[in-house]
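Undergrad: Mind folding the following:
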Amino acid sequence: MGIKFIKISVVYFVIGVVLGYYMSVAHAYNLTGVHVHINLLGWTSMTLAGILYTLFPKTESSILGKIHFWLHNIGLPLMMIGLFFMLQGNSSLHFFIPIGATAVLLGVIFFAINILTNVKKEDVLTLKTN
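TA: Sure thing, here's the model as predicted:
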C-alpha cells in the first residue's frame, strides 16, 4: 500500500501544479480551494501516508490501509470535481462535495485507527545500508 500511496500522490502533485499554472496564466484565483486541497490531501497527505505504510509493514498489510486508499482516492476526486464546478458558478454537481468529503474523512479515520493500533517502535522497518 505504501508504494501505491506514493505513486498516486505524484499524480495529484502533477494535477495540483498544472492547476496552479492554469490559475496563474488565466488569473483564475477563484480555484485556490481546489488547488490547495489537491496538493494537501492528494500530494502531501498521501505521500506521508505512503512513507508511514512503508516504514511500518503491519500498517501496510492491514485491511485498514486498503480501505483508507480507496476511500481517499474515490472521495478526493469527487470532492474536487464538485468544488471546481461550484467555484466556477455551476452548482449542478455540488452534491459531490459532501459525498467526497465524507469518504475522505472516513478514509482518514481508518488511517488513524491503523496507525494507532499497528505502529509500534519494535516493528519499524530498518533500512539496510551498504
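Undergrad: all contacts plus neighbour counts: C-alpha atoms, from now on.
TA: OK.
Undergrad: I figured residue 86 hits residue 94, correct?
TA: Yes: if you go by CA atoms under 8 Å, residue 86 and residue 94 touch, sitting 6.0 Å apart.
Undergrad: I have a second one here; can you model it like the first so I can compare?
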Amino acid sequence: MPAISRFYFMTAICFLTAGIVLGLKMGSTHDYAAVGAHAHINLLGWVTMSIFGIYHALNPSGASSRLAKLQAYIYVPGVLVMAIGLYLLLTGTQAAEPVVAVASLAVFVGVLMFGAIIYRTKTA
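TA: Below is the predicted model of the structure:
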C-alpha cells in the first residue's frame, strides 16, 4: 500500500473518532447546534479521506506523484481547520466565519487537485 493511502486511512479514522465524540456530546447534552460541523467532520474527514486512500491504493502511480502529496498537504489541514472553525461558528463564535471561509476554499482546491490526479493517472 502506498504511504499516502496509509496516511489517508490513519487521518480518516481520527476524523471518524472526532465525529463520533462530537455526536455523543450532542446527544448527551441534547444540544445539536454543531450538527453541521459533525456532518462535515464525518463526510469530508472520514468518508472522503477513506475514498482518497482507496483510490491511491488501487492506483499507486498517481499516489507517488508530487501532486498527490501537495493535495494531501492542502486538503487535510483545510478540513481540520474548517471543522474546528465551523464548530466554533455554529456554537456562537462569529469571529470564526472568515476562518471557515478560507479553510473551505482550501478544501475545494484540494478536491480540484484530486480530480486532476484522477484525470492524470494512467490506469491499465
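Undergrad: Could you report the distance from the most centrally placed residue in structure 1 to residue 89 of structure 1?
TA: The residue lying closest to the centre of structure 1 (CA atoms, centre = their mean) is residue 42, at 3.4 Å. Applying CA to CA, to the nearest Å, the value for residue 42 of structure 1 to residue 89 of structure 1 is 24 Å.
Undergrad: Distance check, the residue of structure 2 most remote from its centre against residue 91 of structure 2.
TA: Taking CA atoms, centre = their mean as the measure, the residue most remote from the mean C-alpha position of structure 2 is residue 124, 28.4 Å away. According to CA to CA, residue 124 of structure 2 stands 48 Å off from residue 91 of structure 2.
Undergrad: How about residue 25 of structure 2?
TA: 13 Å.
Undergrad: Which position in structure 2 pairs with residue 50 of structure 1?
TA: Residue 50 of structure 1 maps onto residue 53 in structure 2, with residues paired by TM-score structural alignment.
Undergrad: Which of the helices or strands spans the alignment partner in structure 1 of residue 35 of structure 2?
TA: Matched by TM-score structural alignment, residue 35 of structure 2 corresponds to residue 32 in structure 1. With elements taken from DSSP states H and E, the one containing residue 32 of structure 1 is helix 32-37.
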